[in-house]
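Novice: Quick one, fold the following:
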Amino acid sequence: MAIDAPAPPNATQKPLAPALSASTGVEATVAGETRVIFGGCNYLGLAHHPRVIEALREAAGIYGISTGASRTTTGNTLAHEQLEERLARFFSAARPGHTVACTIDGLTANMAAFEALAERRTEAVIDERAHRSLVVAARAAGLQVNLYRHLDVGHAVELAERDPAGTVIATDTVFASTGHIADLASLVRSAPNDVGFLFDECHGVGVIGDGGRGVAIALGVTDDRVVITSTLAKAIGAHGGFVLATSDCIRRIRSTATAFVGTTPVSPALAAAATEAIDIIDQEPDRVRRLQDRASRLTAGVALYADARVPAGFAWHTPIAAVAFAPDDAMTRVRMRLTERGLSVPLVSYPGGPAPSYFRLSVTSEHTAEQVDQAIACFAEEADDR
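Specialist: Next up is the predicted model:
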């Protein structure tokens, strides 16, 4: 039996966070106070890399800020085509022959992918804690959505077996709220041969696997049935989204998907910045290794009170941890400790976390080991006092 979809979040539940007046990626200034931030998704620090910023400036001088039109009319630029070619090369060793279509963000990447898949599929079986964009995109494409229990491969396969040829199994590879990692290899291995797959790698690309190629490739999942979607706004440090798939799937996206055909693309300046960022990932492999070191440190430091879930034997670490203490005054004490030490960790209420309200910690390659240890200590002290 499928799980009922959760109601859309109430618009009053998530007020805007205080506005930043400056940011370096590791530090941010709010209301005149500068603190070390353990939040967000600039995992490799590339949003502030001088080469990325210079690439953006140079392309803005050539193309302006916006194309003002769809890529199917007058809005296509060399910057967009070069980005798609660079992304295809980035994944080509593991997924030869697969090509890329870029979109304006991660949501529209999922929308474009589901629009293409809906030509042959009628149902989407989605992890109950997956990013809401997967459910929204599947429904927008006209697919019937059924949710499976979080990380439960058997339940996903059970639902897919009702109509394998008409079904797409979709999931996050790394779950944004908790850092849980889906066992993609078991999903693909266990599902009927004619099931399709859509894996959202927004928190996997640039983070997991050799050279940051993502969870699917790290787990050896390169099946042509698998469509990968991701963002350019997290580890890559720019803005936009993309779909990586067979040339036939990408052709359908470019021909018919409203999320591609009917939108003005991401700024060509940001496309050029993303291309430069991908070059840096390849040219500076220590960034991914350094991120993994900080992620490993975080995982070990909060292991007693964070619910980490990864496939058996998986060697990579997620830079995300979700921590909650009860009662509420314990959370207040942790926040006070963080503030006293010049640190900030977002207290969030995203769906899929361990409690209605919890700390979502994230580290980057640019945090020092000492900074990570300082944050861990604030949580350890609360645990020791209990």
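
Novice: hey, let's count contacts and neighbours off CA atoms from now on
Specialist: Noted.

Novice: Would you check how far apart A326 and R337 are?
Specialist: 16 Å (CA to CA, to the nearest Å).

Novice: now swap in T171 and tell me
Specialist: Counting by CA to CA - T171 and R337 are separated by 36 Å.

Novice: Neighbour count for those two, which is higher?
Specialist: T171 (28 against 19; other CA atoms under 10 Å).

Novice: what kind of secondary structure is the more buried one in?
Specialist: Per DSSP: H, G, I helix; E, B strand; the rest coil, the local secondary structure of T171 is strand.

Novice: is it true that it touches A130?
Specialist: Yes. Under the criterion of CA atoms under 8 Å, T171 makes contact with A130 at 5.7 Å.

Novice: Output the residue ranges of the strands in this protein, listed in chain order.
Specialist: Assigned by DSSP state E, the strands in the chain fall at 22-23, 27-30, 33-37, 99-103, 123-127, 144-148, 167-172, 196-200, 226-231, 241-245, 320-323, 343-344, 347-348, 358-362.

Novice: is it possible to export these to CSV including distance to V310?
Specialist: Formatted as CSV, the strands of the chain follow (distance: least, CA to CA, whole Å):
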stretch, distance to V310
strand 22-23, 32
strand 27-30, 29
strand 33-37, 25
strand 99-103, 28
strand 123-127, 15
strand 144-148, 18
strand 167-172, 13
strand 196-200, 16
strand 226-231, 19
strand 241-245, 24
strand 320-323, 12
strand 343-344, 26
strand 347-348, 22
strand 358-362, 17
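
Novice: buried ones in stretch 246-258?
Specialist: T246, C249, I250, R251, R252, I253, R254, A257, T258 (16 or more other CA atoms under 10 Å).

Novice: contacts for that stretch?
Specialist: 97-101, 112-113, 115-117, 224, 227, 243-244, 260-261 (CA atoms under 8 Å, 6 or more residues apart in numbering).

Novice: what's the burial count for V135?
Specialist: By the criterion of other CA under 10 Å, V135 has 26 neighbours.

Novice: got the buried residues of stretch 246-258 as JSON lines, with distance to T178 columns?
Specialist: Shown next, in JSON lines, are those (distance: CA to CA, whole Å):
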{"residue": "T246", "distance to T178": "31"}
{"residue": "C249", "distance to T178": "31"}
{"residue": "I250", "distance to T178": "31"}
{"residue": "R251", "distance to T178": "35"}
{"residue": "R252", "distance to T178": "34"}
{"residue": "I253", "distance to T178": "31"}
{"residue": "R254", "distance to T178": "34"}
{"residue": "A257", "distance to T178": "31"}
{"residue": "T258", "distance to T178": "32"}
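
Novice: Second input sequence below; structure requested for side-by-side comparison:
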Amino acid sequence: MSNSFKALTLVNQAITRLEEGLLKRSLRINEKACDVDAVVGDRALKTFCSNDYLGLANHPALVTALSDGAQKYGVGSGASHLISGHSRAHELLENQLARFQSAHIPNARALFFSTGYMANLTAITGLIGLANKGEAHIYSAALNHASLIDGVRLASSQHQALVTIFDHLDLASLEKDLSKDTSSLKLIVIDGVFSMDGDLAPLNSLLQLANQYDALLMVDDAHGFGVLGEKGHGILEYLDLHSERLIYIGTLGKAAGVSGAFICAADSFIEWLIQKGRPYIYTTATSPAIAHAVSKSLDLIEGIEGKTRRKHLDELIKLWNEEMVFSCWQKASSSSAIQPVIIGSNAHALQAAKLLDAAGYWIPAIRPPTVPEGKARLRITFSANHTVDDVKELIQTLQKIESSMLVEGVSL
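Specialist: Below is the predicted model of the structure:
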């Protein structure tokens, strides 16, 4: 029998091409709970790459809540939500999530999902399904997250929807396209905080366009929920937005420190997604113990502790923006917890990440296709569990590494 067959040959060749292009990724095993300190192998590393922005992932109150939830509701849900998997824990969580956005979305209702990816697929394909085939038009920001992109592609394929990609920093062309659009359903899709650049979407202007040209505005606030706003309710609170046209997606595995995601919209839209959102209908419901733990996380986010953690996080971001100065590398214009350092080539970004690892830091190099060609970077993220000294030491280390690479002739 042959030791090889065509598919195996093809996959090995494809992996080799990734290696040659410095695009192959690898898993690293963290021996500790998620926090700013990790252990990989036998080495202690300071992490500046997690999305645990408020430092809640290993919070004792959430650990206890997860245990309590398992004791009360068991471990599994047993079925999809529409069969028998929708527990009291899910219902209470969804009511709590809806209340978070009720000041911004009239008649708000929420739907809980196991992942943000599934929430985005459900929202986009389900909403586009409101129109007859070929009568919907999706406007998607160029730098949107992969889950939004895949949702748009799936909706386009399933419903023959038109798709226009727009630059969120130049809305003139978007307005021009909207002004000529006669589609029965128009959906603008955008990240609230862009995951690789850290900048905020111009949602005030986009909502004005949505109102003017009768479109829905869908916002994936994965990196804003829990962090932005006085109460941590997210970008709608932060920008004081109000409209029934808003479709809000929040993630619960980042600042909330647990897992899952949700869609929040006017009641009628949520009811439609329950009836026609295929990823929701045909997926086993998330463990009710998880939902119970998320509810406790929401209490922390909205309370005094959440406010204290957001204040400290803002202080760290301000310190970085004031004191981190590069000779050649580029900082992005970001006021969020995401602070990318754009280096350029894959090889140079990998070298910088390797030198950081040797210095005791876990900050991976981010390369295409996650970011555009020639824009490989270090994606630095801050947590409320970092200290001022942590950030100052990181700044000093990065400056030394950049200087050493420039001496060796490495530059953009």
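
Novice: what TM-score do we get after superposing?
Specialist: Superposed pair, TM-score by TM-score structural alignment, normalised by the length of the first structure: 0.89. Supporting alignment: 371 aligned residues with a CA RMSD of 2.3 Å.

Novice: Pull out the buried residues from the contacts of stretch 246-258 of the first structure.
Specialist: 98-101, 112-113, 115-117, 227, 243-244, 260-261.

Novice: who's in contact with the counterpart of A124 of the first structure in the second structure?
Specialist: Aligned counterpart of A124 of the first structure in the second structure: I138 (TM-score structural alignment). Going by CA under 8 Å, 6+ apart, I138 of the second structure touches V152, A161, L162, V163, T164, K186, L187, I188, V189.

Novice: Show the buried residues in these.
Specialist: Among those, those classed as buried by 16+ other CA under 10 Å are V152, A161, L162, V163, K186, L187, I188, V189.

Novice: Surely the fifth one and L216 touch.
Specialist: Yes. Between K186 of the second structure and L216 there is a contact under CA under 8 Å: 6.2 Å.

Novice: Please report the distance of the counterpart of A160 of the first structure in the second structure from Y213 of the second structure.
Specialist: Using TM-score structural alignment, the partner of A160 of the first structure in the second structure is L178. According to CA to CA, L178 of the second structure and Y213 of the second structure sit 6 Å apart.

Novice: that older thread, between the strands of the first structure, which one is closest to I53 of the first structure.
Specialist: Closest to I53 of the first structure of the strands of the first structure, according to CA to CA: strand 22-23, at 13.9 Å.

Novice: Would you mind giving the residues in the second structure matched to the closest one?
Specialist: On the second structure, the counterpart of strand 22-23 of the first structure by TM-score structural alignment is residues 32-33.

Novice: tell me the helices in the stretch 301-412 of the second structure, going along the chain?
Specialist: Using DSSP state H, counting those that start in this stretch, the helices of the stretch 301-412 of the second structure run over 304-323, 346-358, 388-407.

Novice: oh, I was asking about the stretch 151-300 of the first structure
Specialist: 153-160, 184-190, 215-218, 247-256, 258-261, 268-283, 286-301.

Novice: could those go into JSON lines alongside distance to L46 of the first structure?
Specialist: Listed next are the helices of the stretch 151-300 of the first structure as JSON lines, based on distance: least, CA to CA, whole Å:
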{"stretch": "helix 153-160", "distance to L46 of the first structure": "35"}
{"stretch": "helix 184-190", "distance to L46 of the first structure": "28"}
{"stretch": "helix 215-218", "distance to L46 of the first structure": "20"}
{"stretch": "helix 247-256", "distance to L46 of the first structure": "27"}
{"stretch": "helix 258-261", "distance to L46 of the first structure": "26"}
{"stretch": "helix 268-283", "distance to L46 of the first structure": "6"}
{"stretch": "helix 286-301", "distance to L46 of the first structure": "10"}
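
Novice: So which of those helices is nearest K234 of the first structure?
Specialist: Closest of those to K234 of the first structure is helix 268-283, at 10.6 Å (criterion: CA to CA).

Novice: what about that closest one, distance to the chain center?
Specialist: 17 Å (CA atoms, centre = their mean, to the nearest Å).

Novice: For it, buried residues please.
Specialist: 268-278, 280-281.

Novice: Max pairwise distance over these: which two?
Specialist: Spatially, the most separated pair among the buried residues of helix 268-283 of the first structure is P268 and I281, at 20.0 Å (CA to CA).

Novice: Can you tell me what D194 of the first structure aligns to in the second structure?
Specialist: Using TM-score structural alignment, D194 of the first structure sits opposite D214 in the second structure.

Novice: Enumerate every residue touching that match.
Specialist: K186.

Novice: Please report how far it lies from S184 of the second structure.
Specialist: Taken as CA to CA, the span from D214 of the second structure to S184 of the second structure is 9 Å.

Novice: And for L200 of the second structure?
Specialist: L200 of the second structure is 29 Å from S184 of the second structure, where distance means CA to CA.

Novice: So the two - more neighbours on which side?
Specialist: Using other CA under 10 Å, the more surrounded residue of L200 of the second structure and S184 is L200, with 20 against 14.

Novice: Need the counterpart of that one in the first structure.
Specialist: Under the alignment (TM-score structural alignment), L200 of the second structure maps onto I181 of the first structure.

Novice: who's in contact with the nearest residue to G166 of the first structure once chain neighbours are set aside?
Specialist: Leaving aside its sequence neighbours, G166 of the first structure sits nearest to R121 (CA to CA, 6 or more residues apart in numbering; 4.2 Å). With contact set as CA under 8 Å, 6+ apart, R121 of the first structure has these partners: L143, A165, G166, T167, V168.

Novice: Tell me which residue of the second structure matches up with A245 of the first structure.
Specialist: In the second structure, the residue matched to A245 of the first structure (TM-score structural alignment) is A265.

Novice: Test my guess that that match contacts H104.
Specialist: No. The criterion here is CA under 8 Å, and A265 of the second structure misses it with H104 at 9.7 Å.
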